[in-house]
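Participant: below: sequence and its predicted model.
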Amino acid sequence: MKIGELSERTGIPTRMLRYYEQQGLITPTREANGYRSYSDGDVARAQQIRGLVQSGLSTRLTKLVLEAETVCATQTTVECTPNVAQELADELAAIESRISCLARSRDTVRDFLCRSEHGKKLVPSLSADAQPVSG
């Protein structure tokens, strides 16, 4: 598929997809005419990249995470430099902190919607027997 179709399927602007390519995050093949050609696998990868970047990771750290994911999928024991290990440990702590913050925010929004007549109508999973989360 061409870059325009990848953009349509992922909701990611073509300019951003080209930037991801510049950063080595996605690697399309090139057709004889020089056009980029993307696979179905690139759809999921582009969406994952966007999610990681939107969650606060730099593209450099996003690349490290994607590489680590590939290594973990193929190897039981991995090696890295102490600097990379420290960087990933720091990022792990930051991710855990963001997840905790997001979980508290989710619980607050859920609690508010559970107590709201309109919230129960808009979000069917907030049934009458759903218990508000106390914080």
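Facilitator: Thanks, I have the structure now.
Participant: CA only for contacts and neighbour counts going forward, please
Facilitator: OK.
Participant: secondary structure element holding Arg60?
Facilitator: helix 59-74 (DSSP states H and E).
Participant: other residues contacting that helix?
Facilitator: 20, 23-25, 49, 52-53, 78 (C-alpha atoms under 8 Å, 6 or more residues apart in numbering).
Participant: try this one side by side with the last:
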Amino acid sequence: MKIGDLAAKTGVAPRLLRYYEEVGILHPFRSGNGYRTYGEAAVDRVLQIRELLDAGFTTEMIRQVLPCLGDPRPSTCTAEVDLDVVRRQLGNVERRIDVLQRNRDAIKTYLRAWEEGTGVTSDA
């Protein structure tokens, strides 16, 4: 697929996809005419990059850890990674998961109350 297709599938602007390539976290193929082309796996890769950025990882950190996330064996993880930084980011991710789970549970409770007819109407 071309960069516009990847942008449409991921909701990430082509300019940002080119930036991901520039910093070494997204690797398109180049066709004979020089156009960037991406396989279907690029969709998951871009979404993973977005999630890591949202979790507070920098593009440099992502560049270092991304090769290891699919296969964490030392033979596939050749980049030097500051494990203390990764541990801190993991703590941040776990805190976000906790907050998301609490919000999910609260929303489920709210919806269940309305569906069972126990919700209060608002006349505001």
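Facilitator: The structure has been received and is ready for your questions. Just so it is clear, the model here is predicted, and its values are computed rather than measured.
Participant: just to revisit the earlier point, whichever helix or strand comes after the helix holding Arg60 of structure 1 packs against which elements?
Facilitator: Downstream of helix 59-74 of structure 1, the next assigned helix or strand under DSSP H and E is helix 82-114. Using 3 or more C-alpha pairs under 8 Å, 6 or more residues apart in numbering; DSSP states H and E, the elements in contact with helix 82-114 of structure 1 are helix 117-122.
Participant: what residues sit buried inside the helix it packs on?
Facilitator: Of all the residues in helix 117-122 of structure 1, those buried under the rule 16 or more other C-alpha atoms under 10 Å are 119-120.
Participant: what lines up with Trp114 of structure 2 in structure 1?
Facilitator: Mapped onto structure 1 by TM-score structural alignment, Trp114 of structure 2 lines up with Ser116.
Participant: tell me how far that match lies from Gln47 of structure 1.
Facilitator: 33 Å (C-alpha to C-alpha, to the nearest Å).
Participant: what of Leu64 of structure 1?
Facilitator: Applying C-alpha to C-alpha to Leu64 of structure 1 and Gln47 of structure 1 gives a distance of 16 Å.
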